[in-house]
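# what follows is a predicted structure for the sequence shown.
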Amino acid sequence: VPNYMVPHERNWREFAPEQPHPDIPYQCASVPFAARGHHWQGPGCENGCQVTGTFYACAPPESQTPGIPIEPSIRSGEALALSDCRLHICLYYREILVKEVTTSSPEGCRISHGQSYEVSSLDQVIFPYPEDNGQRKNIEKLLNHLERGVILWMAPDGLYAKRLCQSRIYWDGPLALCSDRPNKLERDQTCKLFDTQQFLAELQAFAHHGRPLPRYQVALCFGEEFPDPQRQRKLITAHVEPMFARQLYYFAQQNSGHLLRGYDLPELVTSPEDYHRSIRHSSIQE
């Protein structure tokens, strides 16, 4: 071959510069494991050159957080969850709606009875005085023990609650350990009621595989054990819904599961910033 030189007889200046490779488009359907970069450095050569590189590998399954992996198509749902801290709350006396509010404070809200004199940025959701003369005495008896109430707040990974009042509070929801017997909120202890990633994964399973729609509503029952098949009509209850989950649920329901197959939700995101904040509810003392 004309002008061919054996590689070891060529000077390093005679090598043509390496041409950049064009980017190859690649779209991953799912990302089950997080990629980790490993830096590699080869031994030094006689001419003073050294080769380095970075290789990528998937972490083993056992090192990952248990749960269903979230596809890239659901990232808009995650963005919505991170930016929307609102809670839709309905208060009931004997299954009759007496108040309906949507909270907006990033710090969360307090469901209680009576005026709170504490300086706080929490939204206050106050149980009204009962108008039903037949149940007023029993309801007021329970309301008297709700002075400090229960605190609810949205964090990036889900909905949390902390009971501060003397009254017992029982709850039911997607993360309830027991479905056939009461789940109690312990006093002054933080309890997770709703998991964001689990909801998005189950919503994704509904869209792609026809699975049942996920649960997102949390029920609180004040002063009485709940759930109780023998007495379903409780004196005082509250239904709590994360607004982002409520919106995604109804949209998926109305569009027959096509939510995650090509629809994006930028107009529903209330803030461009990630919803990262330090919640200090655990420091609240009796």
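Alright, I've got the coordinates.
# make it CA atoms for all contacts and neighbour counts henceforth
Will do.
# how long is stretch 130-149 from one end to the other?
Using CA to CA, to the nearest Å, the end-to-end distance of stretch 130-149 comes out at 17 Å.
# ok, stretch 214-234 next?
Span of stretch 214-234 from end to end, CA to CA: 25 Å.
# neighbouring contacts of it?
Outside stretch 214-234, the residues that touch it by CA atoms under 8 Å, 6 or more residues apart in numbering are 93-95, 142, 167-174, 179-183, 193-194, 199, 202-203, 235-242, 245-246, 249.
# and the lengthiest helix in the chain, what does it pack onto?
Determined from DSSP state H, the single longest helix within the chain is helix 196-209. Contacts defined by 3 or more CA pairs under 8 Å, 6 or more residues apart in numbering; DSSP states H and E place helix 196-209 against helix 75-83, strand 158-163, helix 243-254.
# which of the ones you listed sits closest to Ile89?
Evaluated with CA to CA, the helices and strands packed on helix 196-209 place helix 243-254 nearest to Ile89, the distance being 9.7 Å.
# next SSE after the helix or strand Val98 falls within?
Assigned by DSSP states H and E, Val98 falls within strand 96-103. With elements assigned by DSSP H and E, the helix or strand that comes after strand 96-103 is strand 109-112.
# next helix or strand past that next one?
strand 123-126.
# so how far is Phe206 from the nearest residue to Pro174 once chain neighbours are set aside?
Distances taken as CA to CA, 6 or more residues apart in numbering put Arg215 closest to Pro174, at 5.7 Å, once the chain neighbours are dropped. Arg215 sits 12 Å away from Phe206, going by CA to CA.
# below is structure B, check it against A:
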Amino acid sequence: MQSPPKPQFASWLIEQVETGQYAGPSHVGQNKFRVPWKHNSRKDCNDEDNKIFRAWAVASGKINEFPNDKARWKTNFRCALNNLSERFKMIKDNSKNNDDPHKIYEIINTEQNHPSLPTQDPQDDLDMIPDIYSSPTEYFPSGNEINLLNNLMALDLDNHGTEEQLWAGEYNQPNPALLGSYPAAAENHPQVLPHQPSYYEVTPLSIYDLEISIHYRKREMLKMTVNISSTTRLQLHYQHEAPELNADRLCFPSTDDLLDHKQIEYTNRILSNIQRGLLLEVRNTGIYAVRQDRCHVFASTSDPSVAHPDPRKLPQNSMVELLSFENYVHELRQFKENNSGSPEYTINMCFGEKFPDGKPLEKKLIIVKVVPLICRHF
């Protein structure tokens, strides 16, 4: 007997809130609802607190994979919710409230508008079969970061007019009275920065601000700005959170909204091996990563369309440098002196396939792009 089709999470969740079938999820205002968020380690956590998470595990067909694992139910629900940032926005995180732990979300779109998958060439089907490899603080720049900012600004000032003289001089630590703090990281999600100001606003630049986007072939599945401070890290995982890492967490999107069956099959094969995934860290010297699970990851900052004779595969359980800030400043200086081309700073990471191998980036099943936003200013 064929199992019923999996429902769309957004429609399913809104229906649960409106019908009041479960005691936890409920309306708290126009287009706003709350979801109970009691940690499973609490002694008073019972089946009632996990009903909505179990219900989605049943509806999504995941209940057969982990029939009694309450933590996995919650992770499955959380990933589905986070991957629909165009539909739901968390406006209050009360998950640490001892008396009534919950989160409040706002429905920011009343209709779901998912772009369809671009048409692909017949040849793409041949290329689809890959070699799948498995095996909360206030911001004040540190001394080393200030040195880096000064080096970058010194290079940049030569090419700008008087309108930008507000950047002249040394970069000093901002006045705490003038500098707001970023909100504390949510339990399951990296810090999302407020509206990015224009270049001309006097706002402290930070080496810890990254733009992260996840692409499944031609389709951008997720794009967000995060702040990975010197005291935090970011775990890119697939339904396998690791609380012991003491890191913010970002879950790879599911393939539910993809249309091509072969793409879904091969992408899911890679996702099943990502699991604990990748740990990202930003230091004063650069951006670093640790591959934590079987899925092989290849990283490059060079032209992705040009094959590399020896693609750089990240070793498992070893911290490696993805981008050196010192090298970037050196290459930027060379560029300003017309001695070389513009330095590359976008980190492309390909999961499960060799890269770069001369194939277009859009043909790769899973690509993660990491962009240090400070480099865009220079």
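Alright, I've got the coordinates. Here the structure is a predicted model, which is why all the values come from computation and not from measurement.
# list the TM-score for the superposed pair.
Scored by TM-score structural alignment, normalised by the length of structure 1, the superposition of the two chains gives a TM-score of 0.55; 177 aligned residues with a CA RMSD of 3.1 Å.
# return the residues in contact with the aligned partner of Asp310 of structure 2 in structure 1.
Using TM-score structural alignment, the equivalent of Asp310 of structure 2 in structure 1 is Arg181. Taking CA under 8 Å, 6+ apart as the criterion, Arg181 of structure 1 is in contact with Phe226, Pro227, Asp228.
# run those residues past structure 2 and keep the common ones.
Comparing the contacts of Arg181 of structure 1 with structure 2 on both residues aligned by TM-score structural alignment, their matches' CA atoms under 8 Å, no contact is found in both.
# quick one: the strand holding Val98 of structure 1 to structure 2 mean distance?
Between strand 96-103 of structure 1 and the corresponding residues of structure 2, superposition yields a mean separation of 0.9 Å, by mean CA distance after the TM-score superposition for structure 1.
# so where is that strand in structure 2?
Mapped onto structure 2 using TM-score structural alignment, strand 96-103 of structure 1 spans residues 219-226.
# any buried residues in that stretch, and which?
For stretch 219-226 of structure 2, burial by neighbour count (16 or more other CA atoms under 10 Å) applies to Arg219, Glu220, Met221, Leu222, Thr225, Val226.
# again with stretch 131-142 of structure 1
Ile139, Glu140, Leu142.
# so Arg211 of structure 1 sits right up against Ala201, yeah?
No. Checked against CA atoms under 8 Å, the pair Arg211 of structure 1 and Ala201 is beyond contact range at 10.8 Å.
# tell me which of those two has more neighbours.
Taking other CA atoms under 10 Å, Arg211 of structure 1 and Ala201 do not tie; Ala201 has more neighbours (18 against 13).
# quick one: what's aligned to the more buried one in structure 2?
By TM-score structural alignment, Ala201 of structure 1 lines up with His330 in structure 2.
# quick one: the strands in the stretch 1-150 of structure 1?
Assigned by DSSP state E, counting those that start in this stretch, the strands in the stretch 1-150 of structure 1 fall at 35-41, 52-58, 87-93, 96-103, 109-112, 123-126, 150-155.
# mind checking which of the ones you listed is nearest Glu71 of structure 1?
Closest to Glu71 of structure 1 of these is strand 35-41 (CA to CA; 14.5 Å).
# relative to structure 2, what is the average displacement of the longest helix of structure 1?
Once fitted to structure 2, helix 196-209 of structure 1 is off its aligned match by 1.8 Å on average (mean CA distance after the TM-score superposition for structure 1).
# between that helix and helix 243-254, how many degrees?
Going by axes from the mean of the first three to the mean of the last three CA atoms, to 10 degrees, helix 196-209 of structure 1 is angled at 10 degrees with respect to helix 243-254.
# buried residues, helix 196-209 of structure 1. List them.
For helix 196-209 of structure 1, burial by neighbour count (16+ other CA under 10 Å) applies to Thr196, Gln197, Gln198, Phe199, Leu200, Ala201, Glu202, Leu203, Gln204, Ala205, Phe206, Ala207.
# quick one, it and strand 150-155 angle?
Using the same axes, to 10 degrees, helix 196-209 of structure 1 lies at 60 degrees relative to strand 150-155.
# of all the strands of the stretch 1-150 of structure 1, which lies closest to Ser76 of structure 1?
Nearest to Ser76 of structure 1, of all the strands of the stretch 1-150 of structure 1, is strand 150-155, at 17.0 Å by CA to CA.
# matching residues in structure 2 for the closest one?
Against structure 2, strand 150-155 of structure 1 falls on residues 278-283 (TM-score structural alignment).
# what's next to that stretch, contact-wise?
Stretch 278-283 of structure 2 is contacted by residues 207-208, 228-230, 232-237, 287-293 when judged by CA under 8 Å, 6+ apart.
# apply 7 Å and report the result again.
By CA atoms under 7 Å, 6 or more residues apart in numbering, the residues outside stretch 278-283 of structure 2 that reach it are 208, 228, 230, 233-237, 287-292.
# just name the closest of these to Trp12 of structure 2, please.
Nearest to Trp12 of structure 2 among the contacts of stretch 278-283 of structure 2, counting by CA to CA, is His237 at 24.2 Å.
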